[in-house]
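Asks: Could you look at this predicted model? Sequence included:
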Amino acid sequence: MLKKRLLVSAVAALSMVAGSAMAAISAEEAAKLGNQLTPLGAEKAGNAAGTIPAWTGGITKDKIPAAFKHPGQHYPNPYADEKPEFVITAENAQQYAEQLTPGQLAMFKAYPQTFKMPIYKTHRSHSSPQRVYDATKEAATKAQLVAGGNGVTGAVGAIPFPIPKDGLEALWNHMVRYRGEYIVRSASEVAVQRGGAYTLVSSQQEAGFKYYYPGMTEEELENILFYYLSFTKAPARLAGGAVLVHETLDQVKEPRQAWAYNAGQRRVRRAPSISYDTPITDADGLRTADDTDMYNGAPDRYNWKLVGKKEIYIPYNNYKLISPEVKYSDLLTPGHLNSDLTRYELHRVWVVEGTLKEGARHIYSKRTLFLDEDSWGAAVVDQYDGRGELWRVSMAFLINYYDLPTTWTGLDVFHDLQARRYHAQGLANEESAFVDFSQPIPKQRYFKSSSLRRRGTR
C-alpha cells in the first residue's frame, strides 16, 4: 500500500509539473500585448542606445511605396535612398563580435576578401493584419504544446506563444508564423559551386496556409498546417514534374505526406519520407529537409533551450537583393551572394538552441536559431556537425510584403563552410512576376494527389 501511495503521489507531482510547463500565460501577461509589447510579443520600446527604434506599427498601407501598383509585382524598395552607415569586414569583424552570430564570424573567416555586411539604419518594418493580432491575443491564454511538444493546441490563425517560456514555444512561433493564406509565385533555386558555376531549377510554387484560412477552427484544421504545390519549369530534363506536400502540424502523430508526378512516366507516386536530415536533391546535398524555411517539421530529435534575447545584425529589408534590376550573374558570386547587394540591420532576436538528444540521429549535433522578435521569422541559423564544429550557416534575407502585410524571406541562402558551396532558394529577379497573395483560396480538392497528373505537363 505504501508503494502504491508513493507511486500515486509521484504521478500526481509529475502531472502538476507537466501541466505548469505546458500552461498558457495569464490574462495579466496577455494584457501586455499591444501595450508594453507589440501585438505579437516583441518589446515595443527601442533600445537604450537608440540604435533600435520603437515599434510604431511597421509598414502600413499609408507607407506602401507609390511605385507598387498590383499584386505579383516585384516590390519597390521603401528605403531606396538610404546608404550603409558602415560596413563590417573581416578586418573589423571582432569590433562588432557581440552583435554577430558565430556563423557570421565564420563567414568572415572563410571569405575574408569578399564577404561583407553593409549595416543600414534599423527599421522595425514588420506588420501583420489586425485579425492576426486579435487572434494572437485570444490564443495567448489558451495555447499549449501537445504532449511531447510536437504540436500546438488552443491556437489557430495566431502566434501561439507571444510571450514564450521555453525554446519549444519560441520555435513553434517560427513554424506557424503568418505568411498569408494562399500564395502563388515563380522562383528558382541554385547550388553554387566553388568556382561560381550553377544551374537554375525553376518552378511555379503554390501554398495554402490552412492554419490561417479565415474562420478556420482547430477541428476543421485536421492537423494540417499548410499545403504546398510545385511545378518544375526548367531545366528541360526536369520540366513538367510536380510535387504536392501536406504539411502536418504534429508530425510525430502524422508524418507529412508527399506525392511526386513524373512527366516522363505520367505517373503520380507517393514520395518517400521527406523529413529531418533527408537531403534535398535540388539543393545538391547542401540543404536538409528540416533546413527548409530555416527550420520546419517535428522538433522531437532535439532538446530546445530558450537562451534569451540579443541584439544582432541580421538580414532585413533586403529589397535591393530581390530587385528585377539585379541579374543572377551579378548576384550569385563564388562562396556567397554579392555582398554589395545585401542589407543588415540591428534587431533584437530570440536565441533558440537545439541540442541533439542522446540516442537520436541527425547530421547536425546542434543548431542555433536567431528569431526576429517582431515577426518570429528565423533570420540566421548556425548548424554544427557531429564533432561539434560549425558546419553550415543559413540566412533568410527578410522583407516586408507590405500588400499583405507580413515579414518573410525574400531569399534563403544555405552556406556550407566545409564544402565552400551554397544553395540559394527563392530567386525571382529574372522572373516576370514575383509573389501574388491576392488569388482566392482554392477548394480543398485542389490539393489532392489526383490533381497532380492533370496539372503536370511536359
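Replies: Ah, there it is. Numbers count the residues shown, from 1 in each chain.

Asks: For the rest of this, base every contact and every neighbour count on C-alpha atoms.
Replies: Will do.

Asks: So what's the residue count around the residue nearest to V146 when sequence neighbours are not counted?
Replies: Nearest non-adjacent residue to V146, counting by Cα to Cα, 6 or more residues apart in numbering: V152, 5.5 Å away. Burial of V152 is recorded as 21 neighbouring residues (other Cα atoms under 10 Å).

Asks: gap between V152 and Y276?
Replies: Counting by Cα to Cα, to the nearest Å, the separation of V152 from Y276 is 19 Å.

Asks: contacting residues for T114?
Replies: Contacts of T114 were listed using Cα atoms under 8 Å, 6 or more residues apart in numbering, and they are S339.

Asks: Which strand or helix spans it?
Replies: Using DSSP states H and E, T114 falls within no helix or strand.

Asks: cool, L171 as well?
Replies: Short version: L171 belongs to helix 167-175, going by DSSP H and E.

Asks: what helices or strands is that helix leaning on?
Replies: strand 302-315, strand 344-356 (3 or more Cα pairs under 8 Å, 6 or more residues apart in numbering; DSSP states H and E).

Asks: tell me, what residue is most central in this structure?
Replies: D293 (3.9 Å; Cα atoms, centre = their mean).

Asks: excluding its backbone neighbours, what's nearest that one?
Replies: If you skip the residues right next to it in sequence, D293 has D412 as its closest partner in space, 7.6 Å away by Cα to Cα, 6+ apart.

Asks: Look at the one you found and say how many residues are nearby.
Replies: D412 sits with 21 neighbouring residues when counted by other Cα under 10 Å.

Asks: Helix, strand or coil: sort out it for me.
Replies: Using DSSP: H, G, I helix; E, B strand; the rest coil, the three-state assignment for D412 comes out as strand.

Asks: Next one for the comparison:
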Amino acid sequence: MKSRKALFTFAAALSLVAAQAGAKVSQQEADALGKTLTPVGAEKAGNKDGSIPAWTPEAKHGPLSGEFPHNDQIDGEKPLFTITKANMAQYADKLSEGHKKLLSTYDTYKMNVYPSHRLVDWPKEIQAATATNAVNCEIEGTDELNNCKAGFPFPIPKTGAEPIWNHKIKWRGEAVTRYNNQMIVQSNGDYQLTKIIEDVQFPYASIKNPVPITKGNGEYLQYLSRVVAPPRLAGTFILVHDKTGTGADGRAAWLYSPGLKRIRRAPTVCCDNPYEGTDGHQFYDQVDMFNGVLERYTWKIVGKKEVYIPYNSNKIGGNKTKYKDMVRPKHLNQDLPRYELHRVWVVEANLRPGTSHTFKTRRFYIDEDSWTIGLVDDYDNRDQIFQFQEGHIINAPNIQTATTVPEVIYHFDSGRYFITAAWNEDKPIDGTVNFKEDYFTAASVQKMTTK
C-alpha cells in the first residue's frame, strides 16, 4: 500500500513538472500580441464601464539621467473619490487584503483614487523579442528557463511562476545607477534614514548586447550596492550575480564589511534572511517587491482582476516631496499616494512541504501593462496577514520602462513600516552609465574599499 501511494505521489509530481515545462504558446496565440493584446501581453482594450481606459502608450522622451517622474496632465488631476474605513465595503471587491487590513486597522488611513492612465511602453526591440519568446521560451519547474532572449519571457502566461519571471527580468535599461534611500519608521513616526547607492547591469534584457538565457546558463543581473550613511553602516558593500536555477546556482553573492575589511562569499543573501542594515524589516527576497529563487513555493495564477493599485505615482516619487512629508505614524502620509484602477494578474505562492520561510502564503498583484509587482499580501503560518508590500509604480518614458518608487513594507505585528527605493532628496536613476567588464567582481569591490 505504501509503495502504491509513493508511486502515485511520484507520478503526480512528474505530472506537475510536465505541466510547468514547455510553457511556450502556439503561434496562433502569439499572433494576438500587438493586435488584441499589447506587444507585451496586456489587453489593449479598456473595461466595459471605461474606468480602465484602452492602452495609449507614451512616446519615448526625456534624458536618460536627472529625470524625476512627472506628467503635467496627470499631476494636475484631482481625486475621483476617497476610500476610507467608513466606505471600504463599497469597494471591497477591488481591494487587496493588505489595503483592507490598513483601512480597517487605522482610522487615519485612506486611499485617494484618481483617473486611470495606461501609458507604459517598451522599446521596439524588446517588443519584437517578446513575440519571439512567446513561441520559444520555456520554463522547467519554477526556476529553470530556456530559449529566452532580451524580451519578456512569457507574455501569455500559463503557470504561476511565469508572471513573476516577467517582473524579474524585464527591460529596465542597459545599466543604471540609483539612490536607494531607506527608512525604518517607528509607530510614533520617528524614523532612521539609510542611504544606499546601487549600480546594476542587465545582461539579459539588453538591446545592445543581449545575453540569452539557456538551460544552465542564464545570468540576467549584476548588482552592487554600497551604504553611504549612517556612519555605523557606511562602507558596507553587497555584490550579487543573479541567474536562473535554484539554490547556489540561482544566486552568487558577496558581502564586504568594514569591520572585517575583506569581501567574502555570502550564502545567506536569499529568501527570508534580513537584508543588511534593515534591522529585520526587509527580507532579501522582498527587494524590488520580489526577487531571488522561487523554489520554496508552489505558484498558481489565481486570475486577472481589477484592483486599485499605486500608479503614476509622480507626487510621492518626485523631488518636490521630502522624506519628512512622506512619513507619518503607522502609515505613509496618504495625501501623497495616487491610486488607480488597473487590471492585474493575481498570483499566489504557497510554501512547499519540507521547506521553510516566514511567509506561508504570498499573494502578488502584477500590473498587466508593465509586469511590475504593485502589491503583495504576506501571510504567516497561522494564515493571518502578517506584512503588506506596496510598490508605487511610475512610468519612465525616458528609459521606456516602469518601476516602483518608493516601496513600503507594513509590519502589522509592531505598527512599524519600512520605506525603501526612495530617491526624492538625491538623484533619480542615471541610465547613461557604462561599467567596465570586471566592475561586478569581488576583486573590483576589494579595490574600491582600499582607495
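Replies: Nice, thanks for sending it over. Because the structure is predicted, anything quoted here is derived from the model rather than measured.

Asks: can you name the residues of structure 2 that whichever helix or strand comes after the helix holding L171 of structure 1 overlays?
Replies: Scanning forward in sequence from helix 167-175 of structure 1 by DSSP H and E, the next helix or strand is strand 182-192. Per the alignment by TM-score structural alignment, strand 182-192 of structure 1 matches residues 175-185 in structure 2.

Asks: Next, the mean deviation of the matching stretch compared to structure 1.
Replies: Using mean Cα distance after the TM-score superposition for structure 1, stretch 175-185 of structure 2 ends up 1.0 Å from its aligned counterpart in structure 1, as a mean over the superposed pairs.

Asks: any chance you could map the helices in the stretch 251-400 of structure 1?
Replies: Read by DSSP state H, counting those that start in this stretch, the stretch 251-400 of structure 1 holds these helices, from start to end of the chain: 328-331.

Asks: can you give me the strands in it?
Replies: Across the stretch 251-400 of structure 1, reading from the start of the chain, the strands by DSSP state E, counting those that start in this stretch fall at 257-262, 267-270, 302-315, 332-333, 336-337, 344-356, 366-372, 378-384, 390-401.

Asks: Which strands or helices does the last one pack on?
Replies: Using 3+ Cα pairs under 8 Å, 6+ apart as the contact test, the elements touching strand 390-401 of structure 1 are helix 102-110, strand 302-315, strand 378-384, strand 406-416.

Asks: thinking again about what came up before, structure 2: which residue goes with the residue nearest to the centre of structure 1?
Replies: In structure 2, the residue paired with D293 of structure 1 according to TM-score structural alignment is D288.

Asks: returning to what we had before: so which of the strands of the stretch 251-400 of structure 1 gets nearest E220 of structure 1?
Replies: Taking Cα to Cα as the criterion, strand 257-262 is the member of the strands of the stretch 251-400 of structure 1 that comes nearest to E220 of structure 1, at 18.0 Å.

Asks: Can you check which part of structure 2 the closest one sits on?
Replies: With the alignment judged by TM-score structural alignment, the segment of structure 2 matched to strand 257-262 of structure 1 spans residues 252-257.

Asks: One more: stretch 124-140 of structure 1?
Replies: Correspondence between stretch 124-140 of structure 1 and structure 2 is established over residues 118-134, with TM-score structural alignment as the criterion.

Asks: likewise stretch 363-377 of structure 1?
Replies: Counting by TM-score structural alignment, stretch 363-377 of structure 1 corresponds to residues 358-372.

Asks: Show residues contacting the matching stretch.
Replies: The contact list for stretch 358-372 of structure 2, computed with Cα under 8 Å, 6+ apart, reads 38, 40-43, 118, 120, 163, 166-167, 170, 272, 342-351, 373-381, 383, 393, 401-404.

Asks: circling back to that earlier point, now do the match of D293 of structure 1 against K24 of structure 2, distance only.
Replies: 26 Å.

Asks: Not counting sequence-adjacent ones, nearest residue to the equivalent of Y339 of structure 2 over in structure 1?
Replies: If you follow Y339 of structure 2 across to structure 1 using TM-score structural alignment, you land on Y344. Taking Cα to Cα, 6+ apart, and ignoring the residues beside it in sequence, Y344 of structure 1 has P315 as its nearest neighbour in space, at 4.4 Å.

Asks: if I pick the one you found, what's in contact with it?
Replies: Residues near P315 of structure 1 by Cα under 8 Å, 6+ apart: T342, R343, Y344, E345, A379, M395, A396, F397, L398.

Asks: Looking at those residues, which is nearest P299 of structure 1?
Replies: For these, the minimum distance to P299 of structure 1 (Cα to Cα) is 18.4 Å, reached by A379.

Asks: OK, contacts around the closest one?
Replies: Contact analysis of A379 of structure 1 by Cα under 8 Å, 6+ apart lists M294, I314, P315, L369, F370, L371, D372, M395, A396, F397, L398.

Asks: number of nearby residues for the fourth one?
Replies: Using other Cα under 10 Å, L369 of structure 1 has 27 neighbouring residues.
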